[in-house]
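Trainee: okay, predicted coordinates and the sequence, questions at the end:
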Amino acid sequence: MNFDLTPELLDLQQRTRDFIARDVIPFERDPRCTPHGPTEDLRAELIARAKAAGLLSSHMPLELGGLGLNHRAKAIVFEESGYSPLGPVAMNIAAPDEGNMHLMEVVATPEHKARWLVPLAAGKIRSCFCMTEPDPGAGSDPNMLMTTATRDGDSYLINGRKWFTTGAEGAAFAIIMARHEGGELDGQATMFLADMNQPGVTLERTMDALDTCFPGGHGVVRFDNLRVPATDVLGEPGQGFRYAQVRLSPARLTHCMRWLGEARRAHDVATAYAAKRKAFGKTLGEHEGVGFMLADNEMDLHVTRLAIWHCAWTLDQDKLGRHASSVAKVISSEACWRVVDRSVQILGGQGVTNDTVVARIFADMRAFRIYDGPSEVHRWSIANNILRRAKPAH
């Protein structure tokens, strides 16, 4: 790997950094930031600013209004976007829309792209991804999928219940994972595209969660005989789990990129405080206990960035990157959490109030060790991969 950034990428990094500082951070105390994420009105205002700055949906190809970034370039831009909890929303690269856009770019038909992907990439609508289910349905184990799809003439009838559906409230459409019931595809999983504002779709409630950075929060959604035309199957029937891997490795990594930016922001706030706040005759940073925490933060940020860049490089080689993304996810989520936790400690009382953005980042960051697979599931996957590669002892 070459760790040098091209002049073009350095310029894009600085443009993104300037945009976040100038156009996004001033909105962090806006009353339209709610416990369930920024309102649609605030999102639209931020989207307009990103579009004017030429930074909207940067991961999308040029024909869809993006910058056509590869994964390595995304690592640079997405980290800068994450420097504010509102940055990914403003640039239209927040979950779940960013991952849904990537999946649809690869799998969707031209008709699906025109109907859903084009307005999604333009920031005119939002989407959601309906996968996780209440017990005894699918969670960390996707094979426990309970939502069913039954063929009925030229359509499918979808029945089931999903929760932790990020962005469900206000989403224009959903990608729904369901298993076939009956027929030659019985038991196999398929992805379906469906508008959210139609009979058969019920948003039961929006869950109260620690994080507040996702527009629409996290919803509980019920499907009661939702009729989906067979023409609105996303990709091929029975290939849902394969397509989930197309989506999950890159989307898992972009989570890491964005949250690295948030961790860096917390570290910067804590560093500035430690450099000026005095106690016992010198600044906090001059006390070894605090100085060591700053040093540990620096090392955790560095290792996280290297893991992200390596996985991005792997994906840019047209590899699926399942192992590399699991490694990056565990390293990133746990290291970034340590960084933010130390930053709160350094800030003391300031760290547990809304006087700085760090308390908000702290609440958002804790969920990162669970979203897109808990650390324990990724460690199990990594261990299985290690054992598959193991050679017999001699």
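Mentor: Cool, the structure landed.

Trainee: C-alpha from now on. contacts and neighbour counts both.
Mentor: OK.

Trainee: what kind of secondary structure is the closest residue to C130 other than its chain neighbours in?
Mentor: Residue nearest to C130 in three dimensions, not counting chain neighbours: I176, with 4.7 Å by C-alpha to C-alpha, 6 or more residues apart in numbering. Three-state assignment for I176 (DSSP: H, G, I helix; E, B strand; the rest coil): strand.

Trainee: check contacts around I176.
Mentor: Applying C-alpha atoms under 8 Å, 6 or more residues apart in numbering, we find I176 in contact with F129, C130, M131, M191, F192, L193, A194.

Trainee: now do the buried residues in the helix or strand containing G160.
Mentor: Using DSSP states H and E, G160 falls within strand 155-166. Of all the residues in strand 155-166, those buried under the rule 16 or more other C-alpha atoms under 10 Å are S155, Y156, L157, I158, N159, G160, R161, K162, W163, F164, T165, T166.

Trainee: A further structure is provided below for comparison with the first:
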Amino acid sequence: MFNVDKIRKDFPILKRNVHGKSLVYFDNAATSQTPQVVIDAIVDYYTNYNANIHRGVHTLSQEATDKYEEARIKIQQHFNAKEAYEIIFTSGTTHSINMVASGFASLLQEGDEIIVSALEHHSNIVPWQMLCEKTNAVLKVIPMQLDGTLDMDTYHQLLNENTKLVFCNHVSNALGTINPIEEIIDAAHKVNAAVLIDGAQATPHIKPDVQALNVDFYVASAHKLCGPTGQGMLYGKQEWLEKLPPYQGGGEMIATVSFEKTTYAGLPHKFEAGTPNICGGIAFGAAIDYMNSIGFDTIADYENELLEYGTQELLKIEDLKIFGTSKDKTAVISFNVGNIHPYDIGAILDKLGVAVRTGHHCAQPIMDFYQIPGTIRASFSFYNTKEEIDVLVKGVKRAQMMLS
């Protein structure tokens, strides 16, 4: 049985006060909180076996290597990658996307087309713009609709024999919309285009199966999944990872080096130059274990309850408008109240101990579409409660009264 009170005890930070009020943390789409078991994994690494990996013959190095590679296998199994070496450790989603974009710079040519969606985070827009500048490829955009969903009819019209790459987030960070990635992937493959899915916002709520999706690349960040910051992963099909050139040169990613010629190591080391975030990789594995111990179906069911309750209660507030009303969405409510600037409401909520995100959420094209400066975003996790949502609602009402 799901027991939120028991789960909350796993997160030390939830016990703290902010401005004399009990913390209500509704900024989970920016970063999730960290359970004690993950904190313990970090402390254990630095306390007991801190050493560089892969090349050492001494005991600490071998122990660190084993733990690091065990974490890779945990992530492989979680995402159902065919091989462990198809999981590349990175510093996060942005690093993963840039790695792929850099690799395709040698594969694209003038006249090739790439497609992104209008719902993207800046980290899944800017690297492709930079790629187009380098290669003279053409960037095309899947438009969005008023409810925060993609115009899939236009997407199908955009696809053609010149389409080489398609990029889309699994879930919109600004609106919570769950995109139809199965349809996006299948349609792209019919014109022989590769697909990268940004899973940063999906993976805290959904357990993707990369083989079932038949996706070419899937990227995610540990800190959205109760893990540490500065750690992420790139899944890539073996055949694509072998086509792409290395992203960085240095130690670990080589097979042989001479002043005449260097040969590169096989996967995954080809893309993992230098000393990695060893502790981060191990802690990422611990976070995956923790979330799987709760169960992603259980997490999704509970968070949907929070989403329904939060939507219902917030809509009782006069002049409150929610942006992103797709039937398929994760536990994110992005809203404004009348003409009050979202920053002002967010600042008052902070004084009441409520942490929300305000602004354009690194998704400025979405805000331009709605012709607004930004939104207040309340994003829920499985350790939040309906009582906390009541605190949010009272805080929004108070802010409205003060600012109107």
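Mentor: Arrived safely. As the structure is a prediction and not an experimental result, all values here were calculated from the model.

Trainee: TM-score of the superposition?
Mentor: Aligned and superposed, the two chains score 0.26 in TM-score terms (TM-score structural alignment, normalised by the length of structure 1); 180 aligned residues with a C-alpha RMSD of 7.4 Å.

Trainee: what is the most widely separated pair among the contacts of I176 of structure 1?
Mentor: Across these, the longest distance by C-alpha to C-alpha is 13.7 Å; it joins M131 and A194.

Trainee: ok, and the most crowded of the contacts of I176 of structure 1?
Mentor: Counting neighbours by other C-alpha atoms under 10 Å, M191 leads the contacts of I176 of structure 1 with 27 neighbours.

Trainee: just the element for that residue, please.
Mentor: Using DSSP H and E, M191 of structure 1 falls within strand 189-195.

Trainee: mind giving me the packing neighbours of that strand?
Mentor: Secondary-structure packing of strand 189-195 of structure 1 (3 or more C-alpha pairs under 8 Å, 6 or more residues apart in numbering; DSSP states H and E): strand 173-180, strand 218-229, strand 233-234, helix 240-276.

Trainee: ok and whatever helix or strand comes next after that strand relative to strand 155-166, angle-wise?
Mentor: Downstream of strand 189-195 of structure 1, the first helix or strand assigned by DSSP H and E is strand 201-207. Angular relation of strand 201-207 of structure 1 and strand 155-166 on a 0 to 180 degree scale: 10 degrees, by axes from the mean of the first three to the mean of the last three C-alpha atoms, to 10 degrees.

Trainee: pull out the buried positions in strand 201-207 of structure 1.
Mentor: For strand 201-207 of structure 1, burial by neighbour count (16+ other C-alpha under 10 Å) applies to V201, T202, L203, T206.

Trainee: do I have it right that the third one meets H218?
Mentor: The reference is to L203 of structure 1. No. Shown here, L203 of structure 1 and H218 do not form a contact pair, counting by C-alpha atoms under 8 Å, at 10.3 Å.

Trainee: relative to L10 of structure 1, which of the helices and strands packed on strand 189-195 of structure 1 is closest?
Mentor: helix 240-276 (16.1 Å).

Trainee: tell me which strands and helices the closest one is in contact with?
Mentor: helix 71-81, helix 97-107, strand 189-195, strand 282-283, helix 288-316, helix 322-347, helix 358-366.

Trainee: now these in JSON lines, with distance to H378 of structure 1?
Mentor: Output for those, formatted as JSON lines (distance: least, C-alpha to C-alpha, whole Å):
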{"stretch": "helix 71-81", "distance to H378 of structure 1": "21"}
{"stretch": "helix 97-107", "distance to H378 of structure 1": "19"}
{"stretch": "strand 189-195", "distance to H378 of structure 1": "22"}
{"stretch": "strand 282-283", "distance to H378 of structure 1": "41"}
{"stretch": "helix 288-316", "distance to H378 of structure 1": "15"}
{"stretch": "helix 322-347", "distance to H378 of structure 1": "5"}
{"stretch": "helix 358-366", "distance to H378 of structure 1": "17"}
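
Trainee: tell me the one among the buried residues of strand 155-166 of structure 1 nearest to R49 of structure 1.
Mentor: Nearest to R49 of structure 1 out of the buried residues of strand 155-166 of structure 1 is T166 (C-alpha to C-alpha; 23.7 Å).

Trainee: hang on, the earlier thing: got CSV for the helices and strands packed on strand 189-195 of structure 1, with distance to G289 of structure 1 too?
Mentor: Converted to CSV, those look like this (distance: least, C-alpha to C-alpha, whole Å):
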stretch, distance to G289 of structure 1
strand 173-180, 49
strand 218-229, 39
strand 233-234, 54
helix 240-276, 11
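
Trainee: of all these, which one comes closest to R17 of structure 1?
Mentor: Closest of these to R17 of structure 1 is helix 240-276, at 10.5 Å (criterion: C-alpha to C-alpha).

Trainee: by how many degrees do that closest one and helix 71-81 diverge?
Mentor: If you take the same axes, to 10 degrees, helix 240-276 of structure 1 sits at 50 degrees to helix 71-81.

Trainee: in space, what's closest to Y25 of structure 2 - neighbours in sequence excluded?
Mentor: Spatially, and ignoring its direct neighbours in sequence, Y25 of structure 2 is nearest to A355 (5.0 Å; C-alpha to C-alpha, 6+ apart).

Trainee: the one you found: neighbour count?
Mentor: By other C-alpha under 10 Å, 22 other residues sit near A355 of structure 2.

Trainee: hmm, it is touching A347, no?
Mentor: No. Checked against C-alpha under 8 Å, the pair A355 of structure 2 and A347 is beyond contact range at 9.1 Å.

Trainee: of all the helices and strands packed on strand 189-195 of structure 1, which lies closest to G99 of structure 1?
Mentor: Of all those, helix 240-276 sits nearest to G99 of structure 1, with 5.0 Å by C-alpha to C-alpha.

Trainee: C-terminal to that closest one, what's the next element?
Mentor: Using DSSP H and E, the helix or strand that directly follows helix 240-276 of structure 1 along the chain is strand 278-279.

Trainee: who are the packing partners of the longest helix along structure 2?
Mentor: Secondary structure of structure 2 read by DSSP state H shows that its longest helix is helix 59-79. Judged by 3+ C-alpha pairs under 8 Å, 6+ apart, the packing partners of helix 59-79 of structure 2 are strand 87-90, helix 278-294.

Trainee: in JSON lines: the ones you listed, plus mean neighbour count and distance to E70 of structure 2.
Mentor: Listed next are the helices and strands packed on helix 59-79 of structure 2 as JSON lines, based on neighbours: other C-alpha atoms under 10 Å; distance: least, C-alpha to C-alpha, whole Å:
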{"stretch": "strand 87-90", "mean neighbour count": "25", "distance to E70 of structure 2": "12"}
{"stretch": "helix 278-294", "mean neighbour count": "22", "distance to E70 of structure 2": "8"}
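
Trainee: now these in CSV, with distance to Y45 of structure 2?
Mentor: Output for those, formatted as CSV (distance: least, C-alpha to C-alpha, whole Å):
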stretch, distance to Y45 of structure 2
strand 87-90, 18
helix 278-294, 6
